[in-house]
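**Q** Structure for the following, please:
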Amino acid sequence: MSGFPTGVSVVTGTDRNGAPRGMTCSSMCSVSLTPPTLLVCLRDGSPTLDAIVTSGAFAVNLLHEGAQGTAELFASGDPLRFELLPWEVPPGAAGPHLTRDAHTVADCGVVLTQRVGDHVAVFGETRLISRPQPRPPLLYGLREFRSWSRI
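**A** I've put the predicted structure just below:
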């Protein structure tokens, strides 16, 4: 699958203690327009997945071309990742918004989960969309990050 370029997102949620959780996710797609539904595939056993399943909600932060460092940080497992960059949880948000690094954020409510191998597919009905940064998306393929504008 490394030969199939895709957009890069950070999926976020809040655990039962109110702590932010998040992980880089390139396995994300649109499922339906009515109702608007997204699918994210998250590693089974991750704290982010646990927070999302427990809370029943998550945010998909679609990263812009200048956010490669954020994608790498949230893929690293660094426990201090939320202390290293700006984020907020606006009213009505389903999870933390990476306001500096996302071109679009979709807030979703969990409607279905399905374990598949070592991942869990999480279907989320989109409740709110915001566009904090009008920048081109960050892409990943062939084990490299690229900007939409450079392709």
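
**Q** CA atoms for contacts and neighbours, from now on please.
**A** OK.

**Q** Show me what counts as buried in stretch 70-80.
**A** Buried residues in stretch 70-80, counting neighbours by 16 or more other Cα atoms under 10 Å, are found at 70-71, 73-74.

**Q** Which of those fall in helices?
**A** 70-71, 73-74 (DSSP state H).

**Q** For the residue lying closest to Thr14 once chain neighbours are set aside, which residues are in contact?
**A** The spatial neighbour of Thr14 that comes closest, neighbours along the chain excluded (Cα to Cα, 6 or more residues apart in numbering), is Pro20 at 4.6 Å. With contact set as Cα atoms under 8 Å, 6 or more residues apart in numbering, Pro20 has these partners: 12-14, 82, 95-96.

**Q** Inside strands: which ones of the residues you listed?
**A** 12-14 (DSSP state E).

**Q** Let's see this one next, to set against the first:
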Amino acid sequence: MAEATAVAEAAFRALMASHPGGVAVITTADERGTPYGFTCTALCSVSLDPPRLLVCASHSGRTLPVLAERGAFVVNLLHAGGRGAAEAFTSRTADRFAEVSWRPGPATGLPVLSEAAHAVAECRVAALHPCGDHTIVVGDVLRSEVRATAPAPLLYGRRRFAAWPSEPGPADA
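**A** So this is what the prediction gives:
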């Protein structure tokens, strides 16, 4: 068997862009209460017992060191009206939180995007696993909330945002 080589970065980006995912903003705060956050599509459930999820955070961002030090974070799952928040948290803007409405979460006191999120999970860090240029952050879910009347979830794929389709598909019938 021939030795495999890694695919080029551009080819890998194209591959992953072809797989749409839900959009979240991961938030935390330092010991002084200064909020930090980043836009994320790399998240998934890990376990029901205990309730656990994971997110992937870039080593080059400002949020990961604060999140690791704080030991807690919030997953804000964005609805279609939250595109502005998604874009704000991918920008190099110094104060991303000036562009969104937020409040402290009841379980952690960390930022919850009160208008842009249709669902929220407040988490305690269970494990950190460095992997390439990211760290896999595993979180125990301390509290969750889902807004039943929120707009459709925000998706990202093929390098663009879209809303969850409003028409039921064949699998929903």
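
**Q** what's the TM between chain one and chain two?
**A** In this superposition the chains share a TM-score of 0.94, using TM-score structural alignment, normalised by the length of the first structure; 151 aligned residues with a Cα RMSD of 1.4 Å.

**Q** Now render the buried residues of stretch 70-80 of the first structure as CSV, adding distance to Val105 of the first structure.
**A** Shown next, in CSV, are the buried residues of stretch 70-80 of the first structure (distance: Cα to Cα, whole Å):
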residue, distance to Val105 of the first structure
Thr70, 15
Ala71, 15
Leu73, 18
Phe74, 16
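
**Q** which one of those sits closest to Pro86 of the first structure?
**A** The shortest approach to Pro86 of the first structure among the buried residues of stretch 70-80 of the first structure belongs to Thr70, at 10.6 Å (Cα to Cα).

**Q** How much space separates the counterpart of that closest one in the second structure from Glu99 of the second structure?
**A** Residue correspondence, TM-score structural alignment: Thr70 of the first structure in this structure matches Ala85 in the second structure. Distance of Ala85 of the second structure to Glu99 of the second structure, given as Cα to Cα, to the nearest Å: 7 Å.

**Q** got it, and Thr34 of the second structure?
**A** Distance of Thr34 of the second structure to Glu99 of the second structure, computed by Cα to Cα: 15 Å.

**Q** Over to Ala126 of the second structure?
**A** If you measure Ala126 of the second structure against Glu99 of the second structure using Cα to Cα, the figure is 30 Å.

**Q** For the two, indicate the residue with more neighbours.
**A** Counted by other Cα atoms under 10 Å, Ala126 of the second structure and Glu99 do not tie: Ala126 has more neighbours, with 15 against 12.

**Q** Quick check: that one touching Val138?
**A** Yes. Ala126 of the second structure lies in contact with Val138 (Cα atoms under 8 Å); the separation is 5.4 Å.

**Q** Quick check: Ala162 of the second structure touching Ala152?
**A** No. Using Cα under 8 Å, Ala162 of the second structure is not in contact with Ala152; the gap is 9.7 Å.

**Q** list residues touching both of those two?
**A** Ala80.

**Q** Check which helices and strands the lengthiest strand in the first structure is in contact with.
**A** Taking DSSP E as the criterion, the first structure has its longest strand at strand 102-116. The contact analysis (3 or more Cα pairs under 8 Å, 6 or more residues apart in numbering; DSSP states H and E) places strand 102-116 of the first structure against strand 57-63, strand 119-130.
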